[in-house]
Structures are given as C-alpha cells and as structure tokens.
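Engineer: below is the structure, and that's it, no one-letter string:
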C-alpha cells in the first residue's frame, strides 16, 4: 500500500473514533451538564441556520452552477405549505408539481 492510502485509512480511523467518542460523551454527560437558557437558544438558532443553508445549497446549486428557477420556486411553495402546517404528503406533491409544471412551461 502506498503512503497516501495508509494516510487516508489513518485519517478515516481517527474520524471514526472521534465520532464515536463524541456520541458517547453526549450520552454519558447528558444528565450531568445542563446548558443555560442562552446556550440552548444559541444551539437552536445554529441548527436552524445550518438547516436553511442545506436547503439553500440543495435548492439553488447543482454541479457548482445555478439550477434555474423551477426547483427554487418548487422548494419555496413547499416551504410555505410546511410553514402553514400542511400535511407532509401535500407539501411534497405540491413542490414537485410546481417544479414540474414550470419545467414543462420551459422555465429551467
């Protein structure tokens, strides 16, 4: 094996051990460490920001290029319906239908 392969295997092993240790620490320390209200608010905000970033990159970019307007508009329709507490099936079908109709009309 080459030194690059060995390095990659070592890096993957370190990441695996680190992931397991972090998950185990969460389980073991959950009852002992109680975050303050402010820390809990910051964590909740951080989760929301990361989720929004994931949605934005998935909806707007593919192969490092803008995907066109059909997909983002479909995602926007789904987002509005989810915000209005529509059933999940309705959200998914409406978002897909909007994107499909816009693509049929020639909008990329």
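Structural biologist: Yep, that arrived. What you are looking at is a predicted structure, and each value in this text was computed from that prediction instead of being measured. Residues are numbered from 1 along each chain as shown.
Engineer: for the rest of this, base every contact and every neighbour count on C-alpha atoms.
Structural biologist: Noted.
Engineer: what about the strands in the protein?
Structural biologist: Assigned by DSSP state E, the strands in the chain fall at 61-62, 65-66.
Engineer: residue contacts, residue 90?
Structural biologist: residue 81 (C-alpha atoms under 8 Å, 6 or more residues apart in numbering).
Engineer: let's bring in a second one:
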C-alpha cells in the first residue's frame, strides 16, 4: 500500500467508527435526555436548513466551477412542479428533460 492509501483507509475507518458511535449515542441517550418541544423543533429546522443549503450549493456549483444556467433552470422548473404536487418521477423527468434540452440548445 502506498503512503497515501494508508491515510485514506485510516480516514474511512475513523469516520465509520465515529458514525457508529453517533448512532449508538442517539439510541443510548434517547431515554435519558428529555428535550423541550422548542428544542426538538429547532433541531428539525436546522436539519432542513442544512439539507437546503447543500441542495443549493450542488445546484449552483459542480466541483469548483459554476454548473451553468441550464442546471439552475432545470432545478427551478423541478421545484415549481414539486410545489404543484406532481409525483416525484414526473418532477425528476421534467428536470432532466428541461436541463438536457437547454444544454442541447447551447446553454451551458
């Protein structure tokens, strides 16, 4: 194994052990700690904000570069269809078709 590979394997092992301990602590502490409803709502809201932020950044950027206007328009159309309560498969297919069509037409 190369020197870099050892670091990668060690990093994977540390992250997997940490993930297991976090999950175990949730099960272990579930009956020992009582949260107020306000704090439960705040934790739920913070998880939604984190996922929303991740979705926004993945829409706008691809690796280190701007992903292009076609992807942003495709995601915006998908959000509109989801807001109108279309099924998930329709939302995904519409986003794919809109993004692919715009890229075919020359929008980056």
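Structural biologist: Sure thing, it's come through. Because the structure is predicted, anything quoted here is derived from the model rather than measured.
Engineer: could you find the counterpart of residue 42 of structure 2 in structure 1?
Structural biologist: Matched to structure 1 by TM-score structural alignment, residue 42 of structure 2 sits across from residue 42.
Engineer: could you list the buried residues of stretch 78-90 of structure 1?
Structural biologist: 78, 79, 81 (16 or more other C-alpha atoms under 10 Å).
Engineer: stretch 46-65 of structure 1 too?
Structural biologist: 59, 60.
Engineer: other residues contacting it?
Structural biologist: So stretch 46-65 of structure 1 is contacted by 66, 67, 68, 71, 72, 75 (C-alpha under 8 Å, 6+ apart).
Engineer: closest one of those residues to residue 21 of structure 1?
Structural biologist: residue 75 (36.4 Å; C-alpha to C-alpha).
Engineer: state the distance from the nearest residue to the closest one once chain neighbours are set aside to residue 6 of structure 1.
Structural biologist: The shortest distance from residue 75 of structure 1 to any non-neighbouring residue, by C-alpha to C-alpha, 6 or more residues apart in numbering, is to residue 95 (5.8 Å). Distance, residue 95 of structure 1 to residue 6 of structure 1, using C-alpha to C-alpha, to the nearest Å: 45 Å.
Engineer: so how far does stretch 97-104 of structure 2 sit from its counterpart in structure 1?
Structural biologist: Its match in structure 1 and stretch 97-104 of structure 2 itself, once the structures are fitted together, sit a mean 1.3 Å apart by mean C-alpha distance after the TM-score superposition for structure 1.
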